[in-house]
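# Model the structure of this input:
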Amino acid sequence: MHNLHVEMKTVHNNLQRLDLNLLKVFNALYLHRHVSRAASSVHLSQSAFSHALARLRDQLDDELFIRSHTKMIPTEYAISIHSPITQVLVTLNTCFGQKLEFAPTKSKHEFNFAVTDFTTLLMMPKLIAHLERVAPEVRINLTNHDAKLPISAFEEAEIDFSLGYAHGEVESTRLIDEWVWLEDSYCTLASNDLVSLDLQTFLQRKHILVSPWGERSGVVDKQLCLLGHSRDIAIQLPNVMNAPFLVAGSDLLITLPKLAAIELQGLLPIRLFDVPFTMPKYQLKVFSYTPTQASTENRWMLAQLRLLFMT
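Reported below is the predicted structural model:
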C-alpha cells in the first residue's frame, strides 16, 4: 500500500509538470511528420504549433522530433511514448464523447421519487399510465422523507426527484433545481350537515391539520394570523388520505387544495366550500438535484413530467 501511494504521488507530480493539451500536438506531429500539416489538423497556426512543440520538448526534456529535409523524424523516446499517448487520447475521447441517449422502450432503469400521499395522488396515476405506453419496463420507487427538501437523500443518490409543495418557505440552494408543475386554489371540506360556510363558522369549528413534516401550523394559520384570527386544531395528521373519513363523521373541517378535494369528495358524504378568506395559490413543485439532473435518464424523465403536467 505504501509503494502504491508513492507511485501515485510520482504520477501526480509528473502530470503537474505536463500540459495534457500538448499530447494532441505530439500525436498530430507523429502522424503527419510535417509541422504545417500537423498544425492544420489540430486547428492551430504554424507559429502556435511550433510554440506548443517547444513547450512539450521542455516539459518532457527531449527533442522528440528532429527536422530532416522533408519531414520531422521522431526520436527513440518519442517512439516509445507514442503508443501509450494514443491510448490516453482514445480513452479521453471516449470519456468525453457524445452521450448515449436514453432508450425508454428497452430500459429497466429505476427512478426514485420522494413523495407525500398527496403528491402521489395527483401525479402518479397519470405518470404511470404514460410510462406503461412509452417505457413499460421502467420502475418507479416512491419513498417518504422527514424533510420537505431531502438534500441528504439527493446527495446519497437515494432519490432522483422530490415532489413537494411550498409557498416560498422551502430553503433554496444552488444544488437544487425546482419548477412548478401545478398551481391550485384552496377549499374547505365539511360533512354534509353543514349548509354554508362563512368566517364565523370557520372559526367556531375545529380543524384538521395535515402536516407530513410535523409542523404545528400551516398556511391557513398564517393567513388567519394576518387577519388577527386563529383556529382550533383538533387533530394533526401526517397524510391527507385519512382526513375526509374524519370529516364525514364529525363537525371537523379541513382546508386543502381544490383538486385534491374534488378527488376525495366523491368517496364520502362530504361537501366542498370556498375558503371564507383570501388564500395564496397552492404550488406543487418538482425538485431535482443539479449534479445528477443532466444524466440521460433524469433528463428524459424531466421531459416526460413537463410533457404531462406543463401543457
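# going forward, measure contacts between C-alpha atoms and count neighbours the same way
OK.
# so which strand or helix has Ile73?
Of the helices and strands defined by DSSP states H and E, Ile73 is found in strand 72-74.
# Which strands and helices lie in contact with that strand?
Packing contacts for strand 72-74, counted by 3 or more Cα pairs under 8 Å, 6 or more residues apart in numbering; DSSP states H and E, involve strand 65-67.
# can you pull the buried residues of the strand it packs on?
Phe65 (16 or more other Cα atoms under 10 Å).
# what does that strand rub up against?
Met72, Ile73, Pro74, Thr75, Ala78 (Cα atoms under 8 Å, 6 or more residues apart in numbering).
# What's the ChimeraX line that selects buried ones from those residues?
In ChimeraX syntax, the buried subset of those is picked out as below (16+ other Cα under 10 Å):
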select :72,73,74,78
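# of all the contacts of strand 65-67, which comes closest to Met8?
Of all those, Ala78 has the smallest distance to Met8: 23.3 Å, by Cα to Cα.
# And the helices in this protein?
Along the chain, counting by DSSP state H, helices occupy 2-17, 22-32, 35-41, 46-60, 76-95, 117-134, 151-155, 199-204, 219-226, 243-248, 258-265, 296-309.
# Nearest approach to Asp184 belongs to which of these?
helix 258-265 (6.6 Å).
# how about a markdown table for the helices of the chain, with distance to Tyr186 added?
Shown next, in a markdown table, are these (distance: least, Cα to Cα, whole Å):
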| stretch | distance to Tyr186 |
| --- | --- |
| helix 2-17 | 60 |
| helix 22-32 | 62 |
| helix 35-41 | 65 |
| helix 46-60 | 67 |
| helix 76-95 | 50 |
| helix 117-134 | 14 |
| helix 151-155 | 28 |
| helix 199-204 | 14 |
| helix 219-226 | 10 |
| helix 243-248 | 15 |
| helix 258-265 | 5 |
| helix 296-309 | 19 |
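# Next, the second sequence, to be compared with the first:
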Amino acid sequence: MHKINTATFDLNLLTVFLVLWETRSVTRASDRLAVSQPAVSHALRRLRDAMGDELFVNAKGGLVPTPRGEALIDPVREALGKINFALTEQDTFIPSLAQRQFNIAAGDLVEFSILPQLVEQIGKLAPGIMIRIAPIPDGPLANEQLESGALDAIIGARSFRGTGVINETLAQISVATLIWKRENLGKRRFPLPLYVKRPHVVIRTADRQGTIVDQTLAERGLQRQIGAVVQNFMTMPMVAARTGYICNVPSSMAETFADLFDLSVHEPPIAFPPTPMFISWHKRFDGDAAHVWMLEQIRSAVATV
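Sure, this is the predicted structure:
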C-alpha cells in the first residue's frame, strides 16, 4: 500500500483532482481554476506521485479516472466540503437555523433581572439556541475557561485580568432601599436615622472592604447594623418582609420585589455610587459570528431591563 505523509501533503492538489474529475480536461480545469495548463499538468503529476497511481488516463472523450481515482472522488468531495464549511461558517451564521449552546457564568442578580429577557429574546430569534448559566469561577480558572471556550462569557460585578480576556462595562447598577410598607414612610428618600438604626439583611460578599454602601457610610463616620447575611438577592426581600429589616436591591428589581413582598421603595438616604456590571470574554472568539451575535443579544437584553 502506498503511504502518504498527510502532514506535508498539499491540500490544493485535492482541489485540482476534483476539478479534473468534473471537467475531464486539463484545458477546462485550467480555465476554471484560473491557472495555466502547465500548472494543472504539474499538479496532476505531483498528485500521481503522492498517490502512486495515474488517477486519470487519456481516452477518446477526455480524461477517464482509474479505479483508484473513482474510489477517491467521494471522500475528497466530502473532505473539501467540510473544509469549506468550516472556513465559511462564520459568514453563514443564521440565528433562526442555528443549533448551539452558550455557556454563561453569572450570579443570581443576572439570572433574576437579565436572563428572563435574554431567554425570551433568543427564543424568538433563535429557538435552536440554549443558554446555560453556570457559577462564576475564581480568577485563574475563569481565564482558562474563557480561553478554552468552556465559558462563552462571564457577567458580573468584577472584571477579569488575563491574556486575551476582554472586559466591557454593560451597565451601572444603582440601588433602592426597601422596608415594610406598614412603616408608612411618606418620603421618597429613606431617612438616615432609621437607616443606621434598623438592622439590614445583606448579600454575602467576598470584598473585605464591604459593599459600596458600607464604604460610603464609613466615609461619613456611620455604620449600619447587619441583622442577616444571605447568598442571593431574592432572599433579601423575603427576609425583609418577615422581619422589618431594611434591604438594598438593584433599582431595576426594586418595584418587582416591593409588589411581591408588600414592601415600599425608597431612594437611599445617601447617594451611593453605582456599581459597574461587566461582561468578559476571550478575544479568540471575536471572529465567531455566533459568539458576536450572542454578545449583542446580551447587550440588548441589559439595555431593555
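# Quick check: TM-score for this pair?
TM-score of the superposed chains, computed with TM-score structural alignment, normalised by the length of structure 2, equals 0.65; 291 aligned residues with a Cα RMSD of 5.0 Å.
# about what we covered before: select, out of the helices of structure 1, the one closest to Ser191 of structure 1.
helix 243-248 (4.7 Å).
# Check the mean deviation of the closest one from structure 2.
Its aligned residues in structure 2 lie a mean 3.0 Å from helix 243-248 of structure 1 after superposition (mean Cα distance after the TM-score superposition for structure 1).
# Excluding covalently adjacent residues, which one is nearest to Tyr282 of structure 1?
Distances taken as Cα to Cα, 6 or more residues apart in numbering place Asp184 nearest to Tyr282 of structure 1, at 5.0 Å, with adjacent residues excluded.
# That neighbour corresponds to which position in structure 2?
Under the alignment (TM-score structural alignment), Asp184 of structure 1 pairs with Ile173 in structure 2.
# Could you tell me which residues make contact with Tyr195 of structure 2?
Taking Cα under 8 Å, 6+ apart, we find Tyr195 of structure 2 in contact with Arg224, Ile246, Pro269.
# ok, it to Val265 of structure 2 distance?
To Val265 of structure 2, Tyr195 of structure 2 is 13 Å away according to Cα to Cα, to the nearest Å.
# Kindly report the same for Ile166 of structure 2.
36 Å.
# Same check on Ile246 of structure 2?
Distance of Ile246 of structure 2 to Val265 of structure 2, computed by Cα to Cα: 11 Å.
# Gln117 of structure 2 too?
As judged by Cα to Cα, Gln117 of structure 2 and Val265 of structure 2 stand 23 Å apart.
# between the two, which one's more packed in?
Val265 (25 against 19; other Cα atoms under 10 Å).
# Quick check, the more buried one in contact with Trp180.
No - judged on Cα atoms under 8 Å, Val265 of structure 2 makes no contact with Trp180 at a distance of 9.2 Å.
# Find the residues that touch each one of Ile246 and Val265 of structure 2.
By Cα under 8 Å, 6+ apart, the residues touching both Ile246 of structure 2 and Val265 are Thr177, Leu178, Ile179.
# Most neighbours among the contacts of Tyr195 of structure 2, which one?
Neighbour-wise, these (other Cα under 10 Å) top out at Ile246, 27 neighbours.
# which stretch among the helices of structure 1 comes nearest Ser107 of structure 1?
Across those, closest to Ser107 of structure 1 is helix 296-309 (Cα to Cα), at 9.4 Å.
# ok, now how distant is whatever residue of structure 1 lines up with Pro274 of structure 2 from Val115 of structure 1?
Superposed on structure 1 with TM-score structural alignment, Pro274 of structure 2 falls opposite Pro280. Distance check for Pro280 of structure 1 against Val115 of structure 1: by Cα to Cα, it reads 22 Å.
# can you check Arg33 of structure 1 too?
Separation of Arg33 of structure 1 from Val115 of structure 1 (Cα to Cα): 62 Å.
# Same drill for the two, tell me which one is more crowded.
Using other Cα under 10 Å, the more surrounded residue of Arg33 of structure 1 and Val115 is Val115, with 23 against 19.
# could you measure the closest residue to that one other than its chain neighbours against Asp274 of structure 1, distance?
Of all residues not flanking Val115 of structure 1 in the chain, Leu163 sits nearest, at 5.2 Å (Cα to Cα, 6+ apart). Distance, Leu163 of structure 1 to Asp274 of structure 1, by Cα to Cα: 26 Å.
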